[in-house]
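Engineer: Take this sequence and fold it.
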Amino acid sequence: MAYEELADAIMKDVGGKDNVNSVVHCTTRLRFKLKDESIAKEADLKALDGVVTVVKSGGQFQVVIGNQVAEVYNTMVKRAGLPDAGEVPDENNATSAAAAQMSLLDRFIDLISSIFTPALGLLASTGMIKGFTAMFVALGWLVPTAGTYVILNAIGDAFFYFLPVLLGYSAARKFALDPFIGMAIGAVLVYPSLVALAPINVASGTPPLMTVFAGTFLATPVYATFLGIPVLMMNYTASVVPVIISVWLASRLKGWLDRRIPTVVRTFLVPFFTLLIIAPLTLLLVGPVVSWLSEAVSAAVIGLYSLAPVLAGAALGAVWQVLVIFGLHWGLVPVGVMNVANHGADPVLALIGSASFAQIGVVLAVILRTKNQKLKGLGWSAFISGIFGVTEPAIYGVTLPRKRTFVLSCIAAGAGGGVMGLMGSQFYMMGGLGVFQFPSMVNPKGVDAGFTGALLACALSFVLGFALTMFLAKKTDIDPVAAPADAQTLAAATTGTASAEAKADASATAVASELLKAPLDGTAVALSTVKDEVFASESMGQGIAIEPTGHEIFAPADATVVLVFPTKHAIGLHTDRGADILIHIGMDTVALEGKYFETLVQQGDHVTAGQLLTTFDPAAIKAAGYAVTTPIIITNTGSYTNVTGLQAGPVTHGDALLALDK
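Structural biologist: You can find the predicted model right below:
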């Protein structure tokens, strides 16, 4: 589907432009804030070619696209006339009302993701540059005094060093403040003269004017005052929380000033008073207090990790992908950034480094085991994305829908996390994901056991995820047989009278090419035209549908009857050549509770091609308000390379209808 077509379809299914408060995108997802989520057509969105899935989390309606999300986003913004990521959303209307209805956790996750999402790409890329630079030094390819090193280190370090300026921008957008005011507040925090004030005085031996909180762990020398008030100088370079709190205060102050300053002078007097009040307040109070609190949080997190690093690694590695699904992983991002800023390294986010390798190990095994060509194509795309740490296509497109494979990936990720905890792996800078995370894990002092442990952990997770899926996952876990709401038992019964699991396993492999005959008279139509999403989307399997002109259902091949519904409206067959077939008479006709249907065979009977199976009364069913469109579904479609419809238009029972190619 072209970007224009997909963008238009998504905008239509989320309720149109008028239902969108704002939209941004991250690595793989469009993150909508909708005025009314009930208007959005979630099922239709999931069915779009180009949409992996839909997730509702953190107060956001998230449409998972995959690697092409930026192109879809840009196309959608342009065609729908939406404000792009550089424009300030109107937080004073329905967005604020929607936020007020969110839970405290959802509001926190929304806050963190909204502020950090615009910066993550650059944070990762510059971290990779700095990581590679450190690796080159460790390998002896560069020396720290070389001009090449100085320039590369500056490119890699500048973004992180001036992070308060950049977070000031994104925080201002989130809080509906002029982004340049947010940037100005961040710039004050990293202004060179202020940053160097304490170090210069310490280096020169200048005695402090005073020491506040002397004799406690908060003891801080004072080298400057503001209007006679001691300024507790902290190092705010690479800090996260102080600028966010200050920008939020500035947004509140701006709203108060807007109501009191005349419009004619508001343009320059509002930022004048905002900066004049908030910047000193940040340096005098907000900055020191928040810095102490953030250092305490960092120390507490690292302290807990130190108690049982292997257990912490196994637990966090195992649940990380679950956190990603619900968007809760955002809560740990600031902790990792604070740890790097306060302690020079972060062991927490490092523990999840093996999760993407566990995913791609499982995905590779699924690719090798599945016979579904569409799944193979999706799997290779997800595998390549996962190498670089983008796992949403693997999670939503491959492992999560199969449940057991997702659990196996979590087990493999937990094992890798445990190894990382054991070996003391850490991030020494915020960098890339997947294979690009390794440069960020090189100790500036040289390659150590933590780096080696990271390599071993990721290799272990990949191999373990692959092996578990190859040898422990059942065939039906790889190519599951789906069923509509009124046919939940079909998947377990489609192969005759043996045990359900044994039959399902056999049906996935013991198939041969086959030609199926039409089971009734009528008009053959494409499955996509059926007015039932389960059938039309082919989520249950490929096949064809017939608009009946007759009233009898005949066997399409020699087969065993594996399921006869008590309501008689559907019958399941397992052919002698291995095909699993569901013939479903009408739409929602389960509600008739067997009225107007008569079944002439029983479960376990062996029937021959053309044998009468069921009769029904099309006129009475229609009079009761139900469609009689009859899908003929191959529920083990994944066992075939092709399922081809041979008829379109009038068809008589016994005519060639479907070709199944092994």
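Engineer: For the rest of this, base every contact and every neighbour count on C-alpha atoms.
Structural biologist: Fine.
Engineer: So which other helices or strands are in contact with the biggest helix by length in the chain?
Structural biologist: Longest helix in the chain by number of residues (criterion: DSSP state H): helix 104-138. Helices and strands touching helix 104-138, by 3 or more Cα pairs under 8 Å, 6 or more residues apart in numbering; DSSP states H and E, are helix 147-161, helix 163-174.
Engineer: Can you name the element that comes right after the shortest one?
Structural biologist: Counting by DSSP states H and E, the element after helix 163-174 in chain order, helix or strand, is helix 179-189.
Engineer: what sits up against the next helix or strand after that next one?
Structural biologist: As assigned by DSSP H and E, the chain's next helix or strand after helix 179-189 is helix 192-204. Outside helix 192-204, the residues that touch it by Cα atoms under 8 Å, 6 or more residues apart in numbering are Leu189, Pro207, Pro208, Tyr223, Met233, Met234, Asn235, Tyr236, Thr237.
Engineer: If any of those are buried, give me the PyMOL selection for them.
Structural biologist: Under the burial definition 16 or more other Cα atoms under 10 Å, those of the contacts of helix 192-204 that qualify are selected in PyMOL by:
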select buried, resi 189+223+233+234+235+236+237
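Engineer: Which of the contacts of helix 192-204 sits closest to Pro288?
Structural biologist: Nearest to Pro288 out of those is Met234 (Cα to Cα; 6.6 Å).
Engineer: Can you classify that closest one as helix, strand or coil?
Structural biologist: coil (DSSP: H, G, I helix; E, B strand; the rest coil).
Engineer: Show me where the stretch 1-150 of the chain has its strands.
Structural biologist: 20-25, 29-34, 53-57, 60-64 (DSSP state E, counting those that start in this stretch).
Engineer: Dump those to CSV, plus distance to Ala158 and mean neighbour count.
Structural biologist: Shown next, in CSV, are the strands of the stretch 1-150 of the chain (distance: least, Cα to Cα, whole Å; neighbours: other Cα atoms under 10 Å):
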stretch, distance to Ala158, mean neighbour count
strand 20-25, 24, 21
strand 29-34, 28, 23
strand 53-57, 33, 18
strand 60-64, 32, 23
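Engineer: and of the ones you listed, who's closest to Leu304?
Structural biologist: strand 53-57 (27.8 Å).
Engineer: Return the list of helices and strands in contact with that closest one.
Structural biologist: helix 42-47, strand 60-64, helix 309-326.
Engineer: Let's see this one next, to set against the first:
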Amino acid sequence: MASSVKQTSEFILDKVGGAENIVSLTHCATRLRFQLADQSKADQTALDNNPDVLGVVPQGSTGLQVVMGGAVANYYQELQKLTGGETKKAASGKKEYGGARGKYSWIDYGFEVLSDTFRPILWALLGASLIITMLVLADTFGWQDFRAEQQPPTYQFMHAMWNSVFYFLPIMVGATAARKLGANEWVGAAIPAALMTPQFIAMKELPETVVTQAANGADVYKVTVFGLPMVLNDYGGQVFPPLLAAIGLYWVEKLFKKIIPQSVHMVFVPFFSLLIMIPLTAFLLGPFGIYTGVGISNMLSAINNFSPLILAIVVPLLYPFLVPLGLHWPLNVIMIQNIATLGYDFIQGPMGAWNFACFGVVTGVLILSIKERNATMRQVSMGGMMAGLLGGISEPSLYGVLLRFRRSYLALLPGCAIGGFIIGLFDVKAKAFVFTSLLTFPAMEPMGGYLIGIAVAFFTSMALVIVMDYRTKEEKAEVLERLAAESAAVESESAQEDATTAAAPAAAGAAAAGGVATATKPVKTALEPGALTQITAPLEGKAVPLSEVPDPIFAGGKLGKGVAIVPSGTEVVAPADATVLTVQKSGHAVGLRLDSGVDLLVHVGIDTVQLNGEGYTVHVDKKQHVKAGEKLISFDPDFIESQGYNLITPVLVTNTPKFADVEGTAVDHADANSVVITTRAKDA
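Structural biologist: As a prediction, the model looks like this:
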């Protein structure tokens, strides 16, 4: 495993243009996030074709996201070793910016700050959410009261285990937000920490403190500090105050770095930053942040109170478009805010409909991939499904399937809408902040209504993928053609190994008898060093360069070099003695291993797999040995063209890499006597 991670990391480093092209590198739950000096140096196609890479997403003109799934941290650590942890950004001292700047770039950057502030904390939040789930289950079974102030010692300790993340979340947010903005992360952490110390909290008990009642009946504590009134808020679990403090810190640090000599920056910049920012946060930014969060929460709560059904449908329909842009993180802030102020949240339940519709899509893809023997998509969809169902993480599914095959949204959105509708009918609320996975459903209330909603979302989207597919007609045909060619290549290798194995005993027996060894299979003359082999046309028609095929896979020679034939006849015949390696049930393609050692694929028409065999008749079986000129396939060109398909027929040497050269020859009127392909074997 370690070796695989290292090899893949070296591959990624090479394909992004090397260490010298990396300005900065971070990672989130599933993605490596590169900022590149020159995005054009990154070979995105090569990265996307690597089986360990779930997807590649360019961001703006310099950013590149490489989706690796749940093991992303392993690849990040290996890349840090390979680059020595040094990037161009480290010396720049500038704040990071990895998104696409639009007309209002400050809005884009604002959302990115929110997104990148929470990504580094994601692991801690995920771990804590599962501990919460365990305690909610204990509450469900009556073993303890989840919200009781006094708990038995064991449960008291377990509550401390998850509360360590959520209570001290402002300190973590202060650090990550400051780092994102370009300020000192430890000073960013110290500012909210000052408002969570025992000394600050104890100010509520001072005789000078005035206690009044807010409109909602809550106690408001005020005390005079430096001759000014200060509201003593509870900052545990708050996120807006440390975000605002980090923004203020960035400007304060920037100011003092200009006016203080560089030789004493380390002493006086943090001194003045703390001296200014802690009071500013306590008097102004902290209360403003709390009131902002409460205000947004109240607005969404009002919509929810007006119609939980409307909110429950809108939220899951928005998420498929918010997550790719990183715009879902502000809603996570509101969820945490709701838990802190209301004691419950009304967004997480509907969000579960989006997540499980997403996981239903990739499960449908997994089923189709197993059926098609598509190893690449099977791996991608399996990873996405497991990360989703067990971790509540949607990025592997999103970047591995949904954004690569946009048709999949046709299966996703109905699942989101129907699942959200059912969750809205039950008015599902979350009792704690959790990531919506199969393991965290006990945090939802009513639990049964939530389970029905996510099950409907999951199975609706899964069924739609199986029925409608997740690819366009052209995308599916392209994949099936590639798989057929790969299958032919595998069969070719297997046939060659079988021939070698069968020949060895015969040769040994003949030698032992004092005779001449004779192989049971023909000698592979085409592969003998320097050998030239000529292949005649397997069907009548006009032979043209492969580049004229209106399909980039064939035209680009990705399945092998060769020639294309515009047929004038109606039959495909064996151009030489050969073994049938593969023949499609649909009759549109046949793979041969010529006795000379050339592997040949004859593909009658483009995208004709969609005809499901109509217009074709197959005359041979797999593994059958055929003679030159023997009929392999018959086809009806009039019917095929009447269905809108192009009959141009690629004739490919699928084991092209074994030869020094494979050259196609254009012939106006090719027949069984016309040489259309010439191969030259590699020199010894």
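Engineer: TM value for the aligned chains?
Structural biologist: In this superposition the chains share a TM-score of 0.71, using TM-score structural alignment, normalised by the length of structure 1; 549 aligned residues with a Cα RMSD of 4.6 Å.
Engineer: Where does Lys258 of structure 2 sit: helix, strand or coil?
Structural biologist: Secondary structure assignment for Lys258 of structure 2 (three-state DSSP): helix.
Engineer: so who does it touch?
Structural biologist: Taking Cα under 8 Å, 6+ apart as the definition, Lys258 of structure 2 has no contacts.
Engineer: Quick one, which of the strands of the stretch 1-150 of structure 1 gets closest to Gly303 of structure 1.
Structural biologist: Gly303 of structure 1 lies closest to strand 53-57 among the strands of the stretch 1-150 of structure 1, at 30.1 Å (Cα to Cα).
Engineer: residue contacts, Met1 of structure 1?
Structural biologist: Asp49, Gly50.
Engineer: any idea how far Ala70 of structure 1 is from it?
Structural biologist: 15 Å (Cα to Cα, to the nearest Å).
Engineer: Kindly report the same for Thr509 of structure 1.
Structural biologist: Thr509 of structure 1 sits 40 Å away from Ala70 of structure 1, going by Cα to Cα.
Engineer: same deal with Ala296 of structure 1?
Structural biologist: Note on Ala296 of structure 1: its distance to Ala70 of structure 1, by Cα to Cα, is 38 Å.
Engineer: more crowded one of these two?
Structural biologist: The residue with more neighbours, out of Ala296 of structure 1 and Ala70, is Ala70; 18 against 13, by other Cα atoms under 10 Å.
Engineer: Trace the more buried one over to structure 2, please.
Structural biologist: Alignment note (TM-score structural alignment): Ala70 of structure 1 maps to Ala73 of structure 2.
Engineer: go on, Glu598 of structure 1?
Structural biologist: Per TM-score structural alignment, there is no equivalent position to Glu598 of structure 1 in structure 2.
Engineer: ok, and Glu598 of structure 1, which helix or strand is that part of?
Structural biologist: Using DSSP H and E, Glu598 of structure 1 maps to strand 597-599.
Engineer: so what secondary structure elements neighbour that strand?
Structural biologist: strand 612-616.
Engineer: quick check: the helix or strand just after the strand it packs on aligns to which part of structure 2?
Structural biologist: Using DSSP H and E, the helix or strand that follows strand 612-616 of structure 1 in sequence is helix 618-623. Aligned using TM-score structural alignment, helix 618-623 of structure 1 spans no residues in structure 2.
Engineer: how near is the equivalent of Gln35 of structure 2 over in structure 1 to Ser356 of structure 1?
Structural biologist: Aligned by TM-score structural alignment, Gln35 of structure 2 pairs with Lys33 of structure 1. For Lys33 of structure 1, the distance to Ser356 of structure 1 equals 28 Å [Cα to Cα].
Engineer: How about Gly450 of structure 1?
Structural biologist: Taking Cα to Cα, one finds Gly450 of structure 1 at 18 Å from Ser356 of structure 1.
Engineer: Quick check on these two: which one has the bigger neighbour count.
Structural biologist: Ser356 (31 against 23).
Engineer: Looking at the helices and strands packed on helix 104-138 of structure 1, which one is packed in the most?
Structural biologist: Neighbour counts (mean count of other Cα atoms under 10 Å) averaged over each of those peak at helix 163-174, with a mean of 27.
Engineer: What is the neighbour count of the closest residue to Leu559 of structure 2 other than its chain neighbours?
Structural biologist: Of all residues not flanking Leu559 of structure 2 in the chain, Thr654 sits nearest, at 6.1 Å (Cα to Cα, 6 or more residues apart in numbering). Number of residues near Thr654 of structure 2 (other Cα under 10 Å) recorded here: 25.
Engineer: Strands of the stretch 501-650 of structure 1, residue ranges please.
Structural biologist: 514-517, 522-525, 542-548, 552-554, 559-564, 570-575, 580-584, 597-599, 606-607, 612-616, 630-634, 642-645, 649-651.
Engineer: Which one, of these, ends up nearest to Val301 of structure 1?
Structural biologist: So among those, strand 542-548 is nearest, using Cα to Cα, at 51.1 Å.
Engineer: which helices and strands sit right next to that closest one?
Structural biologist: Under the contact definition 3+ Cα pairs under 8 Å, 6+ apart, strand 542-548 of structure 1 sits against strand 522-525, strand 630-634, strand 642-645.
Engineer: Please convert those to TSV, extending it with distance to Ala491 of structure 1.
Structural biologist: Shown next, in TSV, are those (distance: least, Cα to Cα, whole Å):
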stretch	distance to Ala491 of structure 1
strand 522-525	25
strand 630-634	11
strand 642-645	18
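Engineer: out of the ones you listed, nearest to Leu111 of structure 1?
Structural biologist: When those are compared by Cα to Cα, strand 630-634 sits nearest Leu111 of structure 1, at 46.1 Å.
Engineer: Next, the angle strand 580-584 makes with the closest one.
Structural biologist: With axes from the mean of the first three to the mean of the last three Cα atoms, to 10 degrees as the basis, strand 630-634 of structure 1 and strand 580-584 are set at 170 degrees to each other.
Engineer: wait, doesn't the match of Gln35 of structure 2 sit right on Val23?
Structural biologist: Yes. Lys33 of structure 1 is in contact with Val23 according to Cα atoms under 8 Å; the separation is 6.2 Å.
Engineer: OK, contacts around the closest residue to Val348 of structure 1 other than its chain neighbours?
Structural biologist: Spatial nearest neighbour of Val348 of structure 1, chain neighbours left out: Gly336 (6.5 Å); criterion: Cα to Cα, 6+ apart. Contacts of Gly336 of structure 1 were listed using Cα under 8 Å, 6+ apart, and they are Asp346, Pro347, Val348, Leu349.
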